[in-house]
Structures are given as C-alpha cells and as structure tokens.
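Colleague: sequence unknown, structure follows:
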C-alpha cells in the first residue's frame, strides 16, 4: 500500500486487482462491489518474458522497493510544484491528456520498453530513468532555492530599514572623507528614540572625533542614518562603543564606486536569475511529474504481472482491473477491500480462510494482515 504525505490528499484512489480468469469476476465487480457504485476499467497487462520462478521472486522484492520509491518521488515532485507555484491545483496532465485518462486507458509503451527484453532489464531501464529524473528535479530546485535566497537578501538590502538596507542609492561622495591617510568617515544607523543621546555623546565617545561632523544622510520610521568623521586610529573603538549605546555602525559599507555600481546592479540581477530559475523548475517539475507517473505505472504493471504469475502460475491466465474511488474516499475503498476478501478468500485455500478468521490467536503478531489471497495494490493519484 502506498503512503501519501500528510500535506497532500489524493485526487483519486484506485485499486489494481488481478484475478484468475476462472473467477469470471467482471460481472460481479460491475454489479455487486460496493453495490455497483465503483467505476471499473480493464487494465491491459502485456505478456512479458517471464524467466524462471526464482528470478520472479527476486524481481518481486525489487519491484516492491522501486514501487515505494517512485511513489515517494511523485509525492515530492507535487510538493515542490505546489511550493514553487503557491498552488494546490489538481490539474495533472500526462502526454497531453488527463492523468485519469492515461491511467484508465493505459497502454504499454512498446517503442520505449520493448517486450522482447527480460523483465529484469525493463525494471532496470525504467528505474534508472526515474532515478535520473529525481536527481534532475532536486538539482533544479536547489539552484532555484539558492537564487531565491540571493534575491531575498538583495531585496532586504534594497527595501529593509536603514540598519540593513543597501546604501548605494543614498550616499554621495561629498559626504565622505576620501583618500586621507589619517581620517575616515563611518556610517551609523541610530534608532530614532536614541538620536538625542547620539547627538549629546558621539563627539566624546572616543578621542579625535571631529566636532560637529555628524550629518544626517537619511531617515526612515525606525532609524536615522548619520555620517561621523574621526581619526582612523580610533575607528574600531568608536564602532565598539557605538554598539554599547545600541547604535548600528554600518561596517558593511565602504565607499567605493566600483562596489556601489555592482550593488546597483545586484537587485535587478538576482531578481532576473530568481525568476528565470523559478520558471525552469516549474517547467521541469511538470515534465518530471508526467514522466515519473509513466515510469511508476509501468513498474506497477510489471509488478502486477510478476505477482500474478507467482500466485496463479504459468501460462498467464488472469484478468486485471482498475477500480476507481473519487478523492480521499477511504470508507468506500476499505469497504470494497473487505467485500473482495469475502468474495475471493477461497483463492488462498483453507489455510488462508482459517487464518483470517482466527488470526492464529497467540501467533497473531507473526501474520501479515496486509496479505491478500489475490493480487491487489493501491494506487493514489495526487
């Protein structure tokens, strides 16, 4: 059974069912299962190169793991797409048609996955494609996240308060002492509530602060930005004591025309990069969802075939069905599972029937309560 992330709800559930042809089950499934309320579809499972029963047992274990991995990959892709687009749209397109149409009218892709190849080769080919898709999506998303972080940092510099924002649009060269061997000018963002304290004390904060050198450069709702000129020798001491007064020295700012020109470009550049990578990750995740679903369904089909051969034997003589449940209707789904067990438990023989009814009493913990006497898998579409 697949497990869906708690943040995502299925837009449809299916049961994939395989039964021996001898059961002649279609009429009962159409008319009696859940009082005939569940849409029923034939599932076209091709004849594969079966190999030995030992090889099928090995493939069965491998297919179970891959099935779960691809389910998890699909879930992650949908989560990423929802995160990037800030949307939980249930529109899912596979090969230019709805996912429901694709699943309910599934056709094995014989041109891509040739049926003259052994099952082991098909499994390896499909799972390798899925693994590469998963890696590509993760890499693209990480690149986008980096670009988004860079843009947010640039945005804070552009639109934050005077204690953090970039100052390249505010300062002018005449406000600074430049090219002096002994003197320098520093910037201090002072909380508006402490401006009076600043004006009274900045000249005596250290030695050799130039009297009346404080000039207001800018002001916002929280801070007033000053320049102060002093001897370079006492710059670090002035900065340290400013912090003790809860002022904010802008030690990140150095007046350099080349640096300022780059800062002026930074916001536009990071914004353009973030937008470009966002569009790329949206395009890739939509494509990856389509491709990953196709990989996943093909793996499901192989798994149904392998399990059917292991349970019902060779030559393949079984019918395969899809039973649809709209949305997250687990009540109807669980009811259908119970009815299927009641109807077809005889396929497991007397031992199975007795086990299900008595649960082997003290050996109950050793019994796989998920085991069914026929092939049955959940398929959650998210």
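Modeller: Perfect, thanks for sending it. Everything quoted here is computed from the prediction, not taken from an experiment.
Colleague: drop to CA atoms for contacts and neighbour counts, all remaining ones
Modeller: Noted.
Colleague: what about the longest helix in the protein?
Modeller: Secondary structure assigned by DSSP state H gives helix 257-312 as the longest helix of the chain.
Colleague: Run through who's touching the helix or strand just after that helix.
Modeller: Downstream of helix 257-312, the next assigned helix or strand under DSSP states H and E is strand 318-326. Identification of contacts with strand 318-326 by Cα atoms under 8 Å, 6 or more residues apart in numbering yields 11-22, 38-45, 104, 308, 312, 332-333.
Colleague: how does it look with 6 Å?
Modeller: 12-21, 38-43 (Cα atoms under 6 Å, 6 or more residues apart in numbering).
Colleague: Give the buried subset of those as a PyMOL selection command.
Modeller: Only the buried entries of the contacts of strand 318-326 go into this PyMOL selection, using 16 or more other Cα atoms under 10 Å:
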select buried, resi 12+13+14+15+16+17+18+19+20+38+40+41+42+43
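Colleague: related to what we said a few turns ago, the longest helix of the chain vs strand 318-326, what angle?
Modeller: Helix 257-312 runs at 130 degrees relative to strand 318-326, counting by axes from the mean of the first three to the mean of the last three Cα atoms, to 10 degrees.
Colleague: take the one below as the second:
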C-alpha cells in the first residue's frame, strides 16, 4: 500500500481533469488508481484573503499532521504497543474513508468564509491536543504512583515495604530503646553479624535477629538505645549497611495495600477510557486533516488557475515504486501549464508563483498528499 494518497488539481480543458488523469495514469500506464474528489462550492473571497489563507494553510497542515500522528502513537501505546493497529475514521478504514470522501457539512459548513472554515478545523484540533496533554499527564501520574507502590511490595529488601515482613514479634520499642532494621548485602553478612555490636556504644548486646533474607540481601533487627541511634546509623552508612526507616504500624500497612489496590483499579479504568478516547480522537483528527488538505488544494488552485472555478481534484493511490513514473506522466500532461514560469530560474522565483508556498516543490499542477498511517 502507498505511504500517502496524492491530490492533484488541474484545470478542465477539452475533457474533465479527473477523466484525463485516470485515462493516463490508471488505464494507459497502470501506475496507480485514480478517482475524483468532489468539493463543495466554497466562498472564495478576495485575492488578498486567499494569499493570506494559503500561507496559513501551509503551517496549519504540518501542525495537524503532527498532532494526528501523535494521537496514533498514543493509541498504539495504550493498545499494547502494537504498530499494526489503526483506529477507524468515521466508522471506516482510513483508505476507504479517503476514497469515499464527502465534505462534512455538519462539522464544517461550506457556506462559511474560508478563513472561518480553517479556524473551525484548527480549533477542533487544538482541543484534541489540549485534551491529549491533560489525559496523558493524569494517566502518567497514576501509573507512576502505582509503580511506586508496586516497587514497595515487589522490590528487593532495599526498597520493599517492611510492613509485609516485620511482625510484632520482631519489634522492641520502649521509652529508651528502639528496633533498627538493617539491610546487608549477603556478601557482607558475616562481617555484619560479627561486628554489629561495635557499630555504636549503645547497641544492645546479643539483640541481633535475622528477619528475612533473599538471594541478594539479608534483613536484620538490632536493638539500640535511642540516645545512640545517630551514632549507629552513621557507622552503618560508613560501612554501606542500609538502615531502613521503619515504624511498625499494621494499620498503615493495610492502608498502603488498599491504596495500591485502588491505584491498580484507577489505572485500569483510566487506561480503558484513555484508549477509547484516543481511538475517537485520532479519527476526528484525521477527518480534520483531510478537510484541511482539500481546502489547501482548493485555495492554491484558485490562486493558480483563477476564477471562475474550472478545475477538478484527483485522488491518486500510486502503485508500489511508481511515484517517479507518475511524476513524469503528469509532467508531460501539464507541461503547457508552466507558461512563462518554465524558464523561471532559481527557487526564489518559484516562491512568487501564485498558489506555491515555500514548503512545497513546484509542479505544473497543484499537488498535495494525505499521509497514510504506517
């Protein structure tokens, strides 16, 4: 499948432009499929307004392409990182939507001024972008809070919540004494066991208790007089023993578990809602993109070919690796439209051609493309 659909606008001469392009590109040379895109009768306005709109459309077109692609990436990320899924557009696949395109009068009434139509499209896309940022921020915050709590319950003894490990029997807490919980790398546990009493003058002798160990770390309880806590902790840090800050509180642990369960439920709910919204938002953005592209081609065609409107917009789906041949075919068909620009000169001259903006290569026909999701 082609990476993009081409839009080619050319004047009707002896035969309709769409008929001629179809005969040459599709029927005679078999370089791709060609169809006609019907456009409503837009309110043209003044030449100055058309020039102004043309410049704006060049920038707006790029903006909408970027936002549409961003929405697709977000949807795919939420769909499990699958790069092959593409949301429907108005209930159709993207390709089918473009081929069967009809101007959406309910969303973008063609009786409006061209400036108003462009503004309506861009306002809709701006709302989608703002909504995307807000939803992504909220979803990320929930995921991060969930991950933080999950690390506490699933990590190593260095980070894991001690609430699920330490019981009342491990704790000695009085007015003058406190239980300190120390995580020691298993490579250093023999050293710690033999020397823990020397880590402070007020360490209670023979108070060491192994609470739990895993493949990497061991968790010990040591009883220390409260007046000697700072000395004990400083000496542990010096020897790279990790003293965990912990106060035994079974109610706090239960609350933490409830918070984790709630965050898991919230994250799942947000993910479902965000996925559904992204699916719809991508379709809306794609609709806006196609309408904006058609407006751009219309404005450039009026600037290029003049009034009254006597041109048609052709949709070309190039066959694989046939883009260059289509260019040659169209160049031969419309070489006569170059007029005095055929001896133009440098790029600076080309930028002054009506209907040609600086971001586009010049062709004897008006050209734009609709990128397809890859």
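Modeller: Yep, that arrived. All values reported here derive from a predicted model rather than from experimental measurement.
Colleague: quick one: which two of the contacts of strand 318-326 of structure 1 are the most distant?
Modeller: 12 and 21 (27.1 Å; Cα to Cα).
Colleague: before we move on, back to that, sort out which of the contacts of strand 318-326 of structure 1 are in strands and list them.
Modeller: 12-20, 40-42 (DSSP state E).
Colleague: Export those to a markdown table and append columns for distance to residue 344 of structure 1.
Modeller: Formatted as a markdown table, these follow (distance: Cα to Cα, whole Å):
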| residue | distance to residue 344 of structure 1 |
| --- | --- |
| 12 | 25 |
| 13 | 21 |
| 14 | 19 |
| 15 | 15 |
| 16 | 15 |
| 17 | 11 |
| 18 | 11 |
| 19 | 9 |
| 20 | 10 |
| 40 | 17 |
| 41 | 19 |
| 42 | 18 |
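Colleague: Tell me the one among these nearest to residue 100 of structure 1.
Modeller: Residue 100 of structure 1 has its nearest neighbour among those in residue 12, at 8.5 Å by Cα to Cα.
Colleague: how close does that closest one sit to residue 338 of structure 1?
Modeller: Separation of residue 12 of structure 1 from residue 338 of structure 1 (Cα to Cα, to the nearest Å) stands at 19 Å.
Colleague: before we move on, what about residue 188 of structure 1?
Modeller: 73 Å.
Colleague: In terms of neighbours, single out the busier of the two.
Modeller: Neighbour count, other Cα atoms under 10 Å: between residue 188 of structure 1 and residue 338, residue 188 has more, with 26 against 12.
Colleague: what do we get in structure 2 for that one?
Modeller: Matched by TM-score structural alignment, residue 188 of structure 1 corresponds to residue 182 in structure 2.
Colleague: other SSEs contacting the helix or strand encompassing that match?
Modeller: Element membership of residue 182 of structure 2, judged by DSSP H and E, is strand 177-185. On a contact count with 3 or more Cα pairs under 6 Å, 6 or more residues apart in numbering; DSSP states H and E, strand 177-185 of structure 2 meets strand 217-225, strand 242-244.
Colleague: who's in contact with the next helix or strand after it?
Modeller: Counting by DSSP H and E, the next helix or strand C-terminal to strand 177-185 of structure 2 is helix 189-195. For helix 189-195 of structure 2, there are no external contacting residues (Cα under 6 Å, 6+ apart).
Colleague: at 10 Å instead, please
Modeller: Residues from elsewhere that reach helix 189-195 of structure 2 (Cα atoms under 10 Å, 6 or more residues apart in numbering): 182-186, 198-199, 208-210, 217-220, 236, 239, 241.
Colleague: what's the answer for stretch 367-377 of structure 1, then?
Modeller: 1-2, 14-20, 300, 303-312, 320-322, 337, 340-341, 344-349, 352-353, 355-356, 359-360.
Colleague: I appreciate the help and will end here.
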